[in-house]
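> just the structure for this:
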Amino acid sequence: MSNNELGYAGDITPDTANEWMQSGAAVMVDVRSEAELAWVGFVPGAVSVPWKQWPSTAINPAFDEAVKAAAKGQKIVLLCRSGVRSIAAAQRATQLGLEAYNILEGFEGDANADGHRGTLGGWRMRGLPWRQN
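This next block holds a predicted model:
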């Protein structure tokens, strides 16, 4: 699928996102809610810009200005729980003129047969840098 069809610069693996972030080639924007960051875990150095407001799930009215400020003229890589919200956020960031990439698998990856995340892909399962409060 071409980037024009996606509506954003492209999809990248968690490993590539980590490499770009560590080298300073990109800024990571975590679009999960503050509750998810606090309870599930977060990536050190990522900028928190929630895509939706909890618990209403309405789009965060401060997203546009916050994501532009976070980018600081660099490309951005967007992270969510499973790689779905980050697609919508990457599309919006692209509309705002940013070079935005979706991180495949998200922080927790896909749910397994028991409905549990964290075992089928994702930033955390791949052993990339993360912390918990």
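> CA atoms for contacts and neighbours, from now on please.
Fine.
> centroid residue for the protein?
Nearest to the mean C-alpha position of the chain, by C-alpha atoms, centre = their mean, lies Leu79 at 1.2 Å.
> another sequence for comparison is provided below:
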Amino acid sequence: MRWNVMGKYSGDIALSKAWDILTNSPNSFLIDVRTIEECIFVGAPWLKEIGKETVHMPWRLFPNMEINPHFITGITKIVPDINSELLFICRSGARSGEAAQNLAEHGYKYCYNITEGFEGNLNNKYQRGNLSGWKAANLPWRQN
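Next comes the predicted model:
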């Protein structure tokens, strides 16, 4: 199933559409672009129940948050098929949007940004993780 035939950045998608693609398209990948530290301390999507594994490849590196110079080569080693559907997730949707656009510019045809991210928006107490995002949607995740 293809969601975009243009071969360019495919745009932002909601969690429900992302889950549908991951579940129904065998050539789809979830790429978590958060730092290793975020994944360890906050948790990460868990795709075992649909027979997949989340690809962890930070777009920006801690502590200075500079762009990872090995991002493109890392993704192309893990997902060499430019026709794969790549779904990018970060904390709240900003870094994943940058990463999706970058991969599209490097020839990948189906690059999507999951808008709510893993933790979603801040609530009225300035906390993430319970208002929106992967965790709040009760999609499968785990914490190390």
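> so what's the residue nearest to the centre of structure 1 up against?
Leu79 of structure 1 is in contact with Met28, Val29, Asp30, Val31, Arg32, Ser86, Asn102, Ile103, Gly106, Phe107, counting by C-alpha atoms under 8 Å, 6 or more residues apart in numbering.
> how about a cut-off of 10 Å?
The contact partners of Leu79 of structure 1, taken as C-alpha atoms under 10 Å, 6 or more residues apart in numbering, are 14, 17, 28-32, 43, 46, 48, 85-87, 89-90, 101-107, 122-123.
> now do the strands in structure 1.
Using DSSP state E, the strands of structure 1 run over 10-12, 26-30, 47-48, 75-79, 100-103.
> what's the first-to-last distance across stretch 37-53 of structure 2?
One end of stretch 37-53 of structure 2 sits 18 Å from the other (C-alpha to C-alpha, to the nearest Å).
> quick one: distance of the longest helix along structure 2 to the chain centre.
Longest helix in structure 2 by number of residues (criterion: DSSP state H): helix 94-105. Remark: helix 94-105 of structure 2 is offset 10 Å from the chain centroid, using C-alpha atoms, centre = their mean, to the nearest Å.
> next one: stretch 116-131 of structure 2
So, by C-alpha atoms, centre = their mean, the centroid of stretch 116-131 of structure 2 is 17 Å from its chain's centroid.
> likewise stretch 52-70 of structure 1?
Offset of stretch 52-70 of structure 1 from its chain centre (C-alpha atoms, centre = their mean): 13 Å.
> matching residues in structure 2 for that stretch?
Using TM-score structural alignment, stretch 52-70 of structure 1 corresponds to residues 60-78 of structure 2.
> quick one on the thing from earlier: list buried residues within the contacts of Leu79 of structure 1.
Taking 16 or more other C-alpha atoms under 10 Å as the criterion, what is buried in the contacts of Leu79 of structure 1 is 14, 17, 28-32, 43, 46, 48, 85-87, 89-90, 101-107, 122-123.
> mind listing the helices for structure 2?
Using DSSP H, helices in structure 2 cover 15-24, 36-42, 71-78, 94-105.
> nearest to Gln127 of structure 2, out of the ones you listed?
Nearest to Gln127 of structure 2, of all these, is helix 36-42, at 12.3 Å by C-alpha to C-alpha.
> right, I'll leave it there.
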